[in-house]
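J.: The amino acid sequence is not available; the structure is as follows:
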């Protein structure tokens, strides 16, 4: 069996696993790369060298620096400017312009997370009218610069690996700016009519909790939660206890039950029969809602979380996060059944009853996006914020003008943040995103094997056989369409990794400049407007917006067509064959 056939079989298996399983892409790409290494398809020095690629290092530095900037007043200030008048189109335009502009320089998930709370809290417009425009404009803003999205930096890492001149910070703006302007104009005019009006109703605690008072003489008094079998109910789970007006949350199995305790259960709260079998417990509703409401936090499960595909009970949620899940929602649907048995999926909205140590847990940001962000331990004051923002902007300008490389300028910024106390060593470690390092480093190696084994050439020949009669421009469209189709099934970063070797080899087969093909891969990998699943910001707003799948399709299809026409028309004009 030839090398190209072996690699094609491996790539086909990778694609199937990416689509059909919840295994993290970083593990899948790393496993395939290791298999290629065992088969002597890549040298050890080449394989390890991919993990210190300048673009990969730049991306990780940017993510850490973005956390520092997020501690400044910048995102909070802009998020307060969203709702300023009674015109929905004008509000969407302002929202899209601000979110997209910030996303050109700051990680778009951080931008969407910052805007999510103010949009949910506003009483003028339904969040369902604003959240999809927020996500789409953040995606569009990422196309403006090299650092606007991880996809652009991943593509640049492939470019560097193949010995081509690296892409500049503002090389993307020639096509990205028309995309951005056309996109936000479409969203401002079209979204008010295409998106549903789903009125935001503040849920009462009775939707989440069932309260039962321990009456005098109950045989459960003086025994622990575990001894009373309060954790072995079919449809309910003892989450909290109200004792003398104070809340104990979350409840440990060793907590001793006292007379007059109010036991707070979560799960299928309509299943009162599960409580009636216990001795002298009086069931009632909603008397203590002010106490119960105080420690509720709504989060969205990150697409990078290691909790994906596991049940709440399986991950030992209470002990791990000092919190109890009281409700889980997927899109507009509140999931029923025993909460501990629910298998978590990316984008799930969780309502948590949190304990005092919840905010101190180190790995919260790697698992959750917060609908209403927790207070950062130490926000930067105005003077510190201005210094932090200025240092970042100076680094971008110096890099864009060629005075200093992007990696070096970002290293200087990060070191300055640390020396000035803007970022602690713990915060730096928490934001290193090792799974992203594994994904991109492995993806570069897989792409290299695809090119040198002839596997990419085989796929390129198929594209050439269909589009060759249309010349380079026709093949460019074919590569772009292939990339867009892949984004419907797998993440944007995985799409870029699989598409680049095909596009690069197609250009070489045609004997033309590969740069326009490389650029359509970058733009195409960031063009998922049709589903909530393959792009992280679309997932983030899925639950909070109470959306259904067809809302993305209805609003995103015209935008995808506009996007594709602009990309395929302008890329050859600015990046010649």
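T.: That came through, no problem. Just so it is clear, the model here is predicted, and its values are computed rather than measured. Numbering: from 1, shown residues only.
J.: from here on, contacts and neighbour counts on C-alpha atoms
T.: OK.
J.: if I pick residue 516, what's in contact with it?
T.: When the contact criterion is Cα atoms under 8 Å, 6 or more residues apart in numbering, the partners of residue 516 are 476, 571-572, 575-577.
J.: let's see it at 6 Å
T.: For residue 516, the contacting residues are 571, 575, taking Cα atoms under 6 Å, 6 or more residues apart in numbering as the criterion.
J.: Quickly find the element holding it.
T.: Using DSSP states H and E, residue 516 sits within helix 515-525.
J.: ok, second structure coming up, stack it against the first:
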């Protein structure tokens, strides 16, 4: 090999080593790799700029932007409250089914993030017996369609870069559905291998939150248990105020009536879970001030409002703000929020109007601590537009009437015009780290090909490859990708392995599509480690799992999944 080829190969292996053995972010490592390649003149800025405008990458960015808007809707939040019941088998199957189907169309990381809270807070089963299956169901569901996981779109971007038209929307479906449902059935059988672990104590301050039951509420006439009010993420129904009387403790059999004031205690960041319940109005909503920007304040020790209630003060008129929630260190707060007498040191979370900061009485009464953001509640029209527009975009792409990227671009524009998302949210949610990883991997692949490293490797392996059955070459590519995804991340594994898979098909004269699918499925097959896939890391962080819990439960899943995918690829492409 020539010196420049050895240099690029050294950067390639150094990148893998850094991903495996250091704790640096993948984006940092790939950015460093790009700088080394540019500095050594193995790569030009034009190459990097070209990779930055890759159609697959743009599609992925648009999909993530749209997914953030879809995540604001109430569908997943409402479903998640109803999934876990006293029957474990039924809960397991419902959780798998909803997660599997949702992850085929939505961002599977967002789906798992929405489900974790209700699963952790369920009153019936240890969360540790459901969270690993939740993650695996999301991984399996993500392999069913082109948009189910970012891994599929990354491999699609490589195909397009090499002059291939790319994947069709349903190219993954046969393999994903057969392997996914088979592994789902196996997980159901392997339930005894799941650990029983006590839930980790959540680290957040408990605020008191009040919500009123309206006449048209879906809660009226049903019990607390039937309404699944005990399955809200990190929110606990502690009291009910009815006709001026306090009902505590709240039993599962208590029937909800019109006009009830429901008093919750818990993590105020999850207050959006209440606003998504039809006919349940938060205290700040009744004052017309609930927005996504909330301000946390503490009542000053010399405040003029000490000893008076919010209702008696006329708090909204006085400060152009409404109280969303409150907490008091050292003692619990009880009763209706508007009738609690304020004390020095009380923490209030305020939904503020445009004149709040200009009020001259602020500094006399409060110390302003911080701002918090919560998802805003969508109107019925916005909900319908978001879900309907997303499904229409997917349908048009699936039937090849409109390209996925074009459909997502126009759909995102519609979301902005209708106020469902805005420029600020788009900027905040721009996946900069993921963009750097993908552009870095594409650029590294460009360097490997332009300097002739791929050609040199396949030439040296020529004698061996000449007598190799293409199917066993496919198996080797799949297994190397699977190993890499457990050691690094799914996106990095797909990006690093595709160039070699492409070179192998060139040397063997084999069709590219089965090898591209093998890379995509292998990169998604992270069942042995909590670190290879985002959803595994989410559930690992939410519970006191050990690495061996994933290995023990995931090994049979990984083997079954791999055998089915490889066999189907062999049969489909006649390898």
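T.: Ah, there it is. Computed from a predicted model, the values in this text were never measured in an experiment.
J.: What's the TM-score once they're superposed?
T.: Once the chains are laid over each other, their TM-score by TM-score structural alignment, normalised by the length of structure 2 reads 0.70; 430 aligned residues with a Cα RMSD of 3.0 Å.
J.: returning to that earlier point: now do the helix holding residue 516 of structure 1: which range of structure 2 does it align onto?
T.: The alignment of helix 515-525 of structure 1 onto structure 2 (TM-score structural alignment) spans residues 513-523.
J.: Give me the mean deviation of the matching stretch from structure 1.
T.: Comparison of stretch 513-523 of structure 2 with structure 1 after fitting gives an average deviation of 0.5 Å (mean Cα distance after the TM-score superposition for structure 1).
J.: Now that stretch: buried residues?
T.: Using 16 or more other Cα atoms under 10 Å as the test for burial, stretch 513-523 of structure 2 gives 513-523.
J.: With stretch 137-156 of structure 1 instead?
T.: Counting neighbours by 16+ other Cα under 10 Å, one finds that the buried residues in stretch 137-156 of structure 1 are 137-156.
J.: Would you mind measuring the gap between the ends of it?
T.: Using Cα to Cα, to the nearest Å, the gap from the first to the last residue of stretch 137-156 of structure 1 comes to 23 Å.
J.: Show me what residue 156 of structure 2 aligns to in structure 1.
T.: Superposed on structure 1 with TM-score structural alignment, residue 156 of structure 2 falls opposite residue 156.
J.: let me redo that: residue 323 of structure 2
T.: The criterion is TM-score structural alignment: under it, residue 323 of structure 2 has no aligned partner in structure 1.
J.: again, but for residue 273 of structure 2
T.: With TM-score structural alignment as the criterion, residue 273 of structure 2 pairs with nothing.
J.: Give me the neighbour count for residue 273 of structure 2.
T.: Taking other Cα atoms under 10 Å as the neighbour definition, residue 273 of structure 2 ends up with a count of 20.
J.: Select the longest helix from structure 1.
T.: Ranked by number of residues, the top helix in structure 1 under DSSP state H is helix 549-574.
J.: on average, how far is it from the matching bit in structure 2?
T.: Mean deviation for helix 549-574 of structure 1: 0.8 Å (mean Cα distance after the TM-score superposition for structure 1).
J.: returning to that earlier point: and the match of residue 156 of structure 2, how far is that from residue 559 of structure 1?
T.: Shown here: residue 156 of structure 1 relative to residue 559 of structure 1, a distance of 26 Å by Cα to Cα.
J.: Ok, residue 382 of structure 1 next?
T.: Residue 382 of structure 1 sits 38 Å away from residue 559 of structure 1, taking Cα to Cα as the criterion.
J.: Neighbour count for the two, which is higher?
T.: Set side by side, residue 382 of structure 1 and residue 559 show unequal neighbour counts under other Cα under 10 Å, the larger going to residue 559 at 24 against 12.
J.: which is the next helix or strand following the helix holding residue 516 of structure 1?
T.: Beyond helix 515-525 of structure 1 in the direction of the C-terminus, DSSP H and E gives the next helix or strand as helix 536-540.
J.: what range in structure 2 matches that following helix?
T.: Under the alignment (TM-score structural alignment), helix 536-540 of structure 1 falls on residues 534-538 in structure 2.
J.: Which residue, other than its chain neighbours, is closest to residue 553 of structure 2?
T.: residue 193 (5.9 Å; Cα to Cα, 6 or more residues apart in numbering).
J.: Can you report how many residues lie near the one you found?
T.: 14.
J.: before we move on, what about residue 539 of structure 2?
T.: Counted by other Cα under 10 Å, the residues lying close to residue 539 of structure 2 total 24.
J.: do the one 4 residues further on as well
T.: With neighbours defined by other Cα under 10 Å, the count for residue 543 of structure 2 comes to 20.
J.: element containing the closest residue to residue 431 of structure 1 other than its chain neighbours?
T.: The shortest distance from residue 431 of structure 1 to any non-neighbouring residue, by Cα to Cα, 6+ apart, is to residue 64 (5.3 Å). Remark: residue 64 of structure 1 resides in helix 54-70, with elements defined by DSSP H and E.
J.: mind checking how far residue 139 of structure 2 is from residue 74 of structure 2?
T.: As judged by Cα to Cα, residue 139 of structure 2 and residue 74 of structure 2 stand 22 Å apart.
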